[in-house]
Structures are given as C-alpha cells and as structure tokens.
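> kindly return the folded structure for what I paste below:
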Amino acid sequence: MEAKKVAFYTLGCKLNFSETSTIARGFSQEGFDRVDFSQKADIYVINTCSVTENADKKFKTIVKQAQKANPNAFVAAIGCYAQLKPEELADVGGVDLVLGATEKFKITDYLNDLSKNDFGEVHSCEIEEADFYVGSYSIGDRTRAFLKVQDGCDYKCTYCTIPLARGISRSDSLENVLKNAKEIAEQDIKEIVLTGVNIGDYGKGEFGNKKHEHTFFELVKALDEVPGIERLRISSIEPNLLKNETIEFVASSRTFVPHFHIPLQSGSNEILAKMKRRYKRELYVDRVAKIKSVMPDACIGVDVIVGFPGETEEHFLETYHFLNDLDISYLHVFTYSERDNTEAVDMQGVVDQKVRAKRSKMLRGLSAKKRRAFYESQVGTEHTVLFEGENKQGYIHGFTENYLKVKLHWNPALVNTLHRVKLTGIAEDGLLKIEFAEQAKEAV
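Below you'll find the model as predicted:
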C-alpha cells in the first residue's frame, strides 16, 4: 500500500520551526512520506502563530493553498493560534482538526480517520495543563539548525498572548539538550541557533517546578564543549536575563558567535512600565555597553514596538533618539496590534493606525541606517563565513559570525562550508563583497 503523504507549513518564530521539524519526524516514524506544501498531499499540517494580526489572516490564505493542491486533503491546525482561538480556526472552511499546546506533539494519535469533517474538530487543553516539556530541533536547511531549550513564559507583559498560548516557563534537561546537540552535529550541520520563548529563563523544571536545575550560563558552557559544532548562536534573550558572565563567556568561547538579539520594546521608561517589562532603559544601555566593551564587532539586534496605548509623540521620539544614540546593528520593528485577553487591549490612549504606520516607517528607516553603518564599519576586516545552500539568481550567500550577510557568484562547492574571508566593500543591494583570505583557500 502506498504511504500517505504529509506536508507542513510553519508560521512565526524559530521555535515553531523546531517544533514542526520534530512533529514531521514523528510522521516519518509512522510511515508517512513528507512532501513540499505546494504538492498534493493527504494531510496538510499548519503550525500557527498569534503574535501579529497578519499571522491570523495568513492562516486562511494557507488553508486555501492546501485546498487548491488537494480539495480532499485533511487539514490540521496546531500551534499558538490553535491554542488561543481554537473555535475560530475550526470555523475556517476546510479545516478538519485543531490541536492545542499539549496535543500537537501527539497529532498522529488523532489521525485514525482522514475523511473530511463538516466542522473542524477541536482538541485543546486548558493552558494550565501545558506543564510538560517536549524537546525539539529543526533540520532542513543543512547549514543551520534551531534547537529548542525552553518553552512557555512566566512574564506578564501587557501586550503579549504567548503565556496564554504556551503556558508556564519550563525547560529541557541539560542532558537532553546536549543529546540533541550531538545528534545535530552528527548530521554535518555547522551552526545551531538556541531557541525558546524566554531562553534566558532556562532551568525551570517541568510541572511548574520553579527550582532551576541548571542556569542559562551553565547551559551555554556545556554546549560550548559539544564536539562537531562549529557555531552556536543565542537567538532572542531578555536584557534583564543576559548576565555579564554570559557576555564574557561568549567573548572568549570556542563556538558562540558575537551576535545578540535583545528585545527593548520601548526607549521610554514610562511605556516600559505600562508594558510590564522587567527593566528600565538604563539597564539596556548597560547591556549594549558591556557587549561592545568585550566584543567591539558584535552584532546587536533590537525588537521594538510602536503605537502601544498611551505612546505619545514625545514617548516615540524618546525611543527614536534612544535607539539612534545606541551602538546597535539593526531593528525588528513591530506595530502594536490589539490582542484579546491582554491587559493592553483595555488601556486608554489608543494610537491611531496611521500614526502607528508612520512611526513604524521611521524606525524601519533608522534600522536601514544602523545596518548600513554597521556593515561599513566592518569593511576591511576578516571574518569566517558559513555559506548557505541556495542558488539565488546566480549568487551564493553566507553569514559571518557577527551576522553580516555576504554574497559571491554561485559555487556549489561552497555550500555548508566555512571560509576565512576579507570584507572588501558593499554591493549595490547592501550586501558585503568578499575575497578569500590568502591562508583560507581551503575550507577552515
């Protein structure tokens, strides 16, 4: 009998990608063949996100895409949006199954009957029940893997639905993280990106056990010793959880790269307090200064939200000037969007959508300026580049340790290899031009 075909589509963050990958391996073990989402499949699994309005709208588009490829296919929705608004997803035409936070890892148990349902069937736990941990990692792009080390969040930021979608903060055991890292290394993957909802909170055990078995710093030190991994990258980490000991260790580490992504959200202490963030802007200045003092070439990315309720023009300009004066490398700009069941949705001082859009555009312009200045500061320096696997219009791209994107005429021999290069200038598209350093004609 021919094996059933399954296809996956992932919306949202690196954590979702790592979980999709793990769920897909579960399907393979059950005898399913994985195909691309654009191809005809028997089952389409959509891993949803609820962070922005657009993610909600995008879901409906992806369901239509699946139906176009195979009108009789079984469509399952999993992930954050599936936990927060299961009934809403179940009402979307074509959706047969909706699984919440705890059920998604057991999806194959729900697939005894693949006939289309008249209505989406919902299996969604109360989020308090999401108190166990499922380790995951993604493998697909051969040059990089996302390794999940932590899930859930105990923070109560007033704009955020993640604690409602993913439950309490809990972590993988150090032993299991290291086992997964070794498995990744054995597959000739050169770079691992650590991911989670709030990875700096790593160490909280399962079942609501708040005792830290190991700290994030201990995790970082242990991963640095795993043989076969060339690079480790910390994804996003809260400024109040990024300690000096971690920064100093990364600066002298064998594998950790000088790249940090640190959410700020606002440069105004007044707005930070309304958001219930756990730091003031002064701490953020201190974190950036500490990183740059020990790693002058480090890349620092920043998350920022514009248009939060009560954000006046003065508050926004305070954020703009704060970021302009900081030695950072790029911004991820989010336009505030109202989310049900959050504190912020009931706050006074709603910012007009046009004003939100204008502020977002201003910060994206600042981000482009910051990135360009960072790239220019690196011209003439030497770095190690890890080349990616895709031929994009005759070019191969790669990233330096400090997250500078470079380009070179396509050469398949370079895929998934590390080379020492000199950055020689900036191309018209803003990427860096390179030449191989004399001593590095061979892959390092």
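
> all contacts plus neighbour counts: C-alpha atoms, from now on.
Noted.

> quick one, strands of the stretch 301-444 of the chain?
Taking DSSP state E, counting those that start in this stretch as the test, the strands found in the stretch 301-444 of the chain are 330-335, 382-387, 395-400, 405-409, 418-426, 432-436.

> Proceed likewise with the subsequent sequence, for comparison:
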Amino acid sequence: MIDSSAFQGKKAAYYTLGCKLNFSETSTFGKMLSEMGVVTAEKGEKADICIINTCSVTEVADHKCRQAIHRMARENPGAFIVVTGCYAQLEAEKVSKIDGVDLVLGSNEKANLIQYLSNAFTEGDDKEALHQFHSVKTKDIKTFQPSCSRGNRTRYFLKVQDGCNYFCTYCTIPYARGFSRNPSIASLVEQAEQAAAEGGKEIVLTGVNIGDFGETTHEKFIDLVKALDNVKGIERFRISSLEPDLLEDELIDCCSHSRAFMPHFHIPLQSGSDEVLKLMHRRYDSALFAHKINLIKEKMPDAFIGVDVMVGCRGEKPEYFQECYDFLKSLPVTQLHVFPYSERPGTSALSIPYVVEEKEKKKRSKRLLELSDQKTHDFYAKYIGEEMNVLFEKAPRGKAMHGFTDNYIRVELPASSARIEYDNEIIRVKLGDFNHDGSALKAEII
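Take a look at the predicted model:
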C-alpha cells in the first residue's frame, strides 16, 4: 500500500552516472515521483529526497559514484538518499554503509522505488529501517522497468531491452543488469505514440544489448524497427548501440529505406585485432565488422558511424594495438569512443597474463582520440555549404542554440539568430564553417 500523502510537499534531486539507459531510467524515476506530488529541487535548493543512479563499467566509475553520494549527502543534509544502478547492484551492502545513504536498490528492485520510499516514510524515525539494501543474484533479476522519457532534454529515450547474455571477459554489466529481457513491440509502440502526443519529435532506442531484443517475447528487433517507423508524429528514430553480430544486413537495408530511422549507427568494436577479440570472447571478427561498416556506407553514404574501442586490455600486446589502430584508420567510421581498460573484480579477464601499464594505456588512448578527431573533422567538413534539416534544442536566453542533422552533425546557431520557438523544431539550415572550438558547424536559417 502506497501512502501518497507522505510524498506531498517534498523536493527531489537526481544525479546520474553512466550510459543513456541510466539517464532514461532516472528521468522515469523523476516522472514517478512527480506523479506522487514531489517536485524537482531547483539549483541551490535543499532536497528532501536524493536519487543517485550509478554506473560500474570501470573502477573510475565506481569512484565517481562514491564521490557523487558524498556530495549529495553534504549538499542536502537530512535528505533521504537512495542509490540504485549498476554499482548499487554489484556492491549493495558496501554502498549501504556509506554515510548518508538510507536505501540501496538493485536492478530487480528499482522498478518498485515508490513502494520502497513509501515504506521508509511510513516507518518514520525508525533508524533500524535505514541503511537498507535490497538486491538479488543475477539469475533472479527478472523485472523490466519501462522507460520512455526525456527529462530536460529534447529527445526522448525509449528503453527497449535490458540485461545481457554475452559475458565478455572484461565486463561486469551482465552481473549488474541480469540476463537479456524485453517488453513487447506493441507496448513500445504505445509508448512511442504517447511521446508523439506529448510533442516529441525524436526518440533514441536504448538498452544494454538492444540487438538481442526478443529474448522474452520471441519477437525480432527488425520488426520493432518496422513498427516504430509507422508511428505518426515521431520524425526521427536513432538506435543507440548494436553489436556487430546482431546488426543484420537486412536491418541495414531496412534502415536505408526507412521513413524515420536516421543514417546514424553506433557499433561497439572494442578491438580491431582478432587475437584480442578472441581473448575478450567477442562474437565476431574484424572481417565481419568491416563488412557491416562498408555495407552501411554503401546503402547510406552520409551515415554517421560511431565506434566503441577499448585500449590496454589484458592480452593487448603492442602489435595487437597497432593492428587495431590500422584497422580503424582504414574504415570509413566517423567517431571513436575510446575507453581505457579497467580491471573489474570477478571478471575472467583477470586470468589473462599480459598486463598493459597505465602509462601505455594513456599513450594508446591519445593516439586513437587523435585519429577520432581527424575522422570527425573530415566528416563534418564534407557538409560545409550544404543545406540540411536540424532538430534544435533549447538553450539559455542569450546563448547559441545547438541541434543535430539527420546524420548527427552537431550544429550551432548563433545567439543573435536563436529563437525560443525553434526549440524542438526541425528547421532547414545552411551549414557553414566550424565554430570556435571545432565541436560543431555554424548554421544559417534558410
């Protein structure tokens, strides 16, 4: 039984670390609390409830989570602090003992956030009820928390899948998120239609391993794409990340003829060395990856292709890194998301004998980031002088507005041309030269 009166008049603050999926889920937490009468605390206001949604993809992420918890407790004395997310699932008891933390919810329990809060508020000053933690073993993570929200953003994020069955040697995410599971296509179409009714124009499909969609309902990801493509009012869909072995040729062809799915892909590579891919227990080789990239470019020459790549993992000898660098340099990809390998407790990668020193990891990361900058610059430069459609995002008064083209080129509209009415509107612009820091192309309204 939920006592809604216990929520009235309370203010909440939120802090999210990690992936787009986490941001989507935090936004859903905010929506749930709002429906109970809780308002979001303004900057500088003290919150009564603090929600911290954590990440645990690296050791640095764990450290940032602890820092965020300490900061929220310090800035909001007396607040009821809830910690959830991947770090909370993997280290529930440890997190519960951090000063200020009142409640820790693992991956199976976070969907019932409101009920847990109601119980805690009803128990009042019973200190025995504080510093609680609730989490189950990976095999028992069964719940799926629906999420289609935008928070303070223009784009909506639609959670289509959760969990992962892959268990790559370096990764803790399957342990934190559980096995792959998903809702039905019909329910996701309904959520997209609701986003359209609220005025949404763009939706990003998020999940942990979204190409694995269908494990629960025995449906196919390509059928989800086709169904969403028919949702009236949504003019743009983006797919956040797809494993190369799950990115079917048929899906690439489908997107190339789609009404609303944009020429924009994000594909995790992790390494361009087949030897390292084997050590990682990835389910593809460099030849398959190259085929997917080249097919995308054949079908959609203007496509933006982002790639995840990890450097310095165990077993990555210098010659293997060089193979990776040369492989990426040869491909028509647009941007690299570079992650230095981080040792994670409990992963099988720890049994691989060859260890890369931190100094060498930084050196390799720098080389790949420089390659990424060059590739992104060259991609943007091809479109200078072109006319394209841009979905603009709200900007503070007196500041430049930003937005993205169909193929994910970041665009900047100077403050002198910015208008409030451009927010969440798709507008035709002419692309000019790079802005002052090279992060966007300047735009002129046509």
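
> care to give me the TM-score?
Overlay of the two chains. TM-score (TM-score structural alignment, normalised by the length of structure 1): 0.93; 431 aligned residues with a C-alpha RMSD of 1.7 Å.

> returning to that earlier point: okay, the strands of the stretch 301-444 of structure 1 in CSV with distance to residue 139 of structure 1 next?
Shown next, in CSV, are the strands of the stretch 301-444 of structure 1 (distance: least, C-alpha to C-alpha, whole Å):
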stretch, distance to residue 139 of structure 1
strand 330-335, 25
strand 382-387, 16
strand 395-400, 18
strand 405-409, 21
strand 418-426, 19
strand 432-436, 27
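
> out of those strands, which is the most enclosed?
strand 382-387 (a mean of 23; mean count of other C-alpha atoms under 10 Å).

> and the corresponding residue of structure 2 for residue 375 of structure 1, what does it touch?
The alignment partner of residue 375 of structure 1 in structure 2, by TM-score structural alignment, is residue 380. When contacts are counted by C-alpha atoms under 8 Å, 6 or more residues apart in numbering, residue 380 of structure 2 is found next to 409, 441.

> before we move on, what about residue 142 of structure 1?
With C-alpha under 8 Å, 6+ apart, residue 142 of structure 1 has these contacts: 188-189, 388-389, 416.

> return the member of those nearest to residue 424 of structure 1.
residue 388 (19.8 Å; C-alpha to C-alpha).

> OK, contacts around the closest one?
Here residue 388 of structure 1 is in contact with 142-143, 396-398, 415-416 (C-alpha under 8 Å, 6+ apart).

> again, 7 Å this time
By C-alpha atoms under 7 Å, 6 or more residues apart in numbering, residue 388 of structure 1 lies in contact with 143, 396-398, 415-416.

> residue in structure 2 matching it?
Using TM-score structural alignment, residue 388 of structure 1 sits opposite residue 393 in structure 2.

> got it, and residue 406 of structure 1?
So, by TM-score structural alignment, residue 406 of structure 1 is matched to residue 411.

> how far away is that match from residue 402 of structure 2?
5 Å (C-alpha to C-alpha, to the nearest Å).

> and for residue 25 of structure 2?
24 Å.

> go on, residue 72 of structure 2?
Applying C-alpha to C-alpha to residue 72 of structure 2 and residue 402 of structure 2 gives a distance of 30 Å.

> now do residue 170 of structure 2
For residue 170 of structure 2 relative to residue 402 of structure 2 (C-alpha to C-alpha), the value is 36 Å.

> neighbours around residue 10 of structure 2, how many?
As a burial measure, residue 10 of structure 2 scores 17 neighbours (other C-alpha atoms under 10 Å).

> whoops, residue 108 of structure 1 was the one
By other C-alpha under 10 Å, neighbour count at residue 108 of structure 1 equals 13.

> just the element for the aligned partner of it in structure 2, please.
Here residue 108 of structure 1 is matched to residue 114 in structure 2, going by TM-score structural alignment. Assigned by DSSP states H and E, residue 114 of structure 2 belongs to helix 113-123.

> how long is stretch 159-179 of structure 1 end to end?
36 Å.

> how about that stretch, aligned to which bit of structure 2?
Aligned by TM-score structural alignment, stretch 159-179 of structure 1 falls on residues 170-190 of structure 2.

> which positions within that stretch qualify as buried?
Of all the residues in stretch 170-190 of structure 2, those buried under the rule 16 or more other C-alpha atoms under 10 Å are 170-185, 188-189.

> which one is the counterpart of residue 291 of structure 1 in structure 2 nearest to, not counting chain neighbours?
When structure 2 is aligned by TM-score structural alignment, residue 291 of structure 1 is paired with residue 296. The shortest distance from residue 296 of structure 2 to any non-neighbouring residue, by C-alpha to C-alpha, 6 or more residues apart in numbering, is to residue 252 (6.3 Å).

> how much space between the residue mapped onto that neighbour from structure 1 and residue 382 of structure 1?
Aligning on TM-score structural alignment places residue 252 of structure 2 opposite residue 247 in structure 1. Applying C-alpha to C-alpha, the value for residue 247 of structure 1 to residue 382 of structure 1 is 22 Å.
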